[in-house]
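In: Quick one: sequence and predicted model below, then my questions.
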Amino acid sequence: MKIEVIKGDITKIHAEVIVNAANSSLLGGGGVDGAIHRAGGPRILEECRVIRNRQGKCGTGEAVVTTAGNLPAQYVIHTVGPVWNGDEEKSSKLLSDCYRNSLQLAENLGIKTIAFPNISTGIYKFPKELAGKIAVHEVRKFHSDIIEKVIFVCFDEENEEIYKKLLNPSF
């Protein structure tokens, strides 16, 4: 699997799947979640409502898939990251689950390219360095004959530098 890091807006990324750092309601919110819902249009929200009606809220670490609506992707995988509360062991496991479950869902869909935001590092206040280590570790650990490329789409320069250093220690 090729791993790429870019600084940019995930709603403009050309990948088969983009991952949304959703909240448990699946009904949109702030940050990446709000941006994806706004850019993707009402079809994403409609499908999220269908999922909620079927299963209830989405648990932390879980992942579900919808259409990408007006986005330049085929699908959006919505995963609920943990809110940082200082419990490093529990929060780290839940964040690992976000990446692993999203990758598994993408593989089940036959996806070759998936783009991730920096899950939980915004308003959920997960420490960026630790979140980056978990993300890179889970992607490297996930063996797939289907997924060819993972793109980490960093919203800010701090995350971009963290991911570049994690992927290329001589950076």
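Out: Perfect, I can see it now.

In: Going by C-alpha atoms from here, please, whenever you check contacts or count neighbours.
Out: OK.

In: from what I can see residue 31 touches residue 120, true?
Out: No: taking C-alpha atoms under 8 Å as the definition, residue 31 is not a contact partner of residue 120, at 10.2 Å.

In: More neighbours: which of these two?
Out: More crowded of residue 31 and residue 120, by other C-alpha atoms under 10 Å: residue 120, with 24 against 14.

In: residue contacts, that one?
Out: By C-alpha atoms under 8 Å, 6 or more residues apart in numbering, the contact set of residue 120 is 21, 81, 82, 83, 84, 95, 126, 131.

In: Quick check: the most far-flung residue of the chain relative to its centre vs residue 164, distance?
Out: Most distant residue from the mean C-alpha position of the chain: residue 170, 26.1 Å away (C-alpha atoms, centre = their mean). Using C-alpha to C-alpha, to the nearest Å, residue 170 is found at 9 Å from residue 164.

In: Ok, residue 38 next?
Out: In this view, residue 38 and residue 164 are 29 Å apart by C-alpha to C-alpha.

In: cool, and residue 89?
Out: Per C-alpha to C-alpha, residue 89 is found 24 Å from residue 164.

In: which of those two has more neighbours?
Out: residue 164 (17 against 8).

In: would you say the more buried one is within a helix?
Out: Yes: looking at residue 164 with DSSP: H, G, I helix; E, B strand; the rest coil, it is inside a helix.

In: close enough to count as contact, it and residue 7?
Out: No: between residue 164 and residue 7 there is no contact under C-alpha under 8 Å: 10.6 Å.

In: Below is an additional structure, to be compared with the one above:
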Amino acid sequence: MKINLIKGDITKMKVDAIVNAANSSLLGGSGVDGAIHRAGGSSILEECQQIRNKQGKCKTGEAVITNAGNLPAKKVIHTVGPVYQKGESNEKELLVNCYKNSMLLAKENGLHSIAFPCISTGIYRFPKQIAAEIALSVIKSNPILDEVIFVCFDNENYTIYKNLLSYE
């Protein structure tokens, strides 16, 4: 399995799946969630609404898959990251589940490449260093896809991932 790091916009990634750091409503929001819904168009939202009508909200740590609309990716995997509460509410385990469940869903759908944003490190306030360590640990211990790309939007996350990957 190849692991790559890019500083850029996840909505521009031409991969089998991009991961959306969604909220539990699956109806779009701010940050990467809003960017994916804006760039992908209404068909992603329509499919998210169908999922909600069938199963209700998406729980923290779980993942669902939709079409990618106008995006260059084939699919969007929506996962709900934990809101950081000083590490006292199972946040680490929930973040692990975000990465594991996204990878498993990609594999179950015959996908080979996936691009992850930095889940929960924006408005959900998960410490960026800890989140990056969790992400890399989960991906390395579950080498079930051909390629995983971490797409960092900001310099701070990019530097953290670059430093962690250079120690390998």
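Out: Right, received. Where do you want to start? None of these values were measured; they are calculated from a predicted model.

In: After superposition, what's the TM-score here?
Out: TM-score for the superposed pair, counting by TM-score structural alignment, normalised by the length of the second structure: 0.98. Supporting figures: 168 aligned residues with a C-alpha RMSD of 1.0 Å.

In: residues in contact with residue 80 of the first structure?
Out: Going by C-alpha under 8 Å, 6+ apart, residue 80 of the first structure touches 21, 22, 23, 24, 58, 59, 60, 61, 62, 63, 98.

In: burial count for the closest residue to residue 153 of the second structure other than its chain neighbours?
Out: Leaving aside its chain neighbours, residue 153 of the second structure sits nearest to residue 8 (5.1 Å; criterion: C-alpha to C-alpha, 6 or more residues apart in numbering). Neighbours of residue 8 of the second structure under the rule other C-alpha under 10 Å: 16.

In: these two touch, right, residue 8 of the second structure and residue 155?
Out: No: here residue 8 of the second structure does not reach residue 155: they are 9.6 Å apart, not a contact under C-alpha under 8 Å.

In: Looking at the first structure, which helix is longest?
Out: If you go by DSSP state H, the first structure has its longest helix at helix 88-108.

In: That one vs the second structure, average offset?
Out: Taken against the second structure, helix 88-108 of the first structure registers an average deviation of 0.8 Å after superposition, with mean C-alpha distance after the TM-score superposition for the first structure.

In: Quick one: list the elements packing against that helix.
Out: Secondary-structure packing of helix 88-108 of the first structure (3 or more C-alpha pairs under 8 Å, 6 or more residues apart in numbering; DSSP states H and E): strand 63-67, strand 75-80, helix 128-141.

In: and residue 48 of the first structure, which of these is closest to it?
Out: strand 63-67 (6.9 Å; C-alpha to C-alpha).

In: can you tell me the mean distance of that closest one from the second structure after alignment?
Out: Average distance, strand 63-67 of the first structure versus aligned residues of the second structure after superposition (mean C-alpha distance after the TM-score superposition for the first structure): 0.1 Å.

In: Give me the angle between that strand and strand 75-80.
Out: With axes from the mean of the first three to the mean of the last three C-alpha atoms, to 10 degrees applied, the angle from strand 63-67 of the first structure to strand 75-80 works out at 150 degrees.

In: Show the contacting residues for the most centrally placed residue in the second structure.
Out: Residue closest to the average C-alpha location in the second structure (C-alpha atoms, centre = their mean): residue 19, at 3.5 Å. Neighbour list for residue 19 of the second structure: 76, 77, 78, 79, 102, 114, 115, 116, 117 [criterion: C-alpha under 8 Å, 6+ apart].

In: repeat that with 10 Å
Out: When contacts are counted by C-alpha atoms under 10 Å, 6 or more residues apart in numbering, residue 19 of the second structure touches 10-11, 32-33, 36, 63-65, 75-79, 98-99, 102-103, 106, 114-119, 150-151.

In: Give me the distance between residue 128 of the second structure and residue 155 of the second structure.
Out: Residue 128 of the second structure sits 11 Å away from residue 155 of the second structure, going by C-alpha to C-alpha.

In: so what's in contact with the two at the same time?
Out: Common neighbours of residue 128 of the second structure and residue 155 (criterion: C-alpha under 10 Å, 6+ apart): residue 161.
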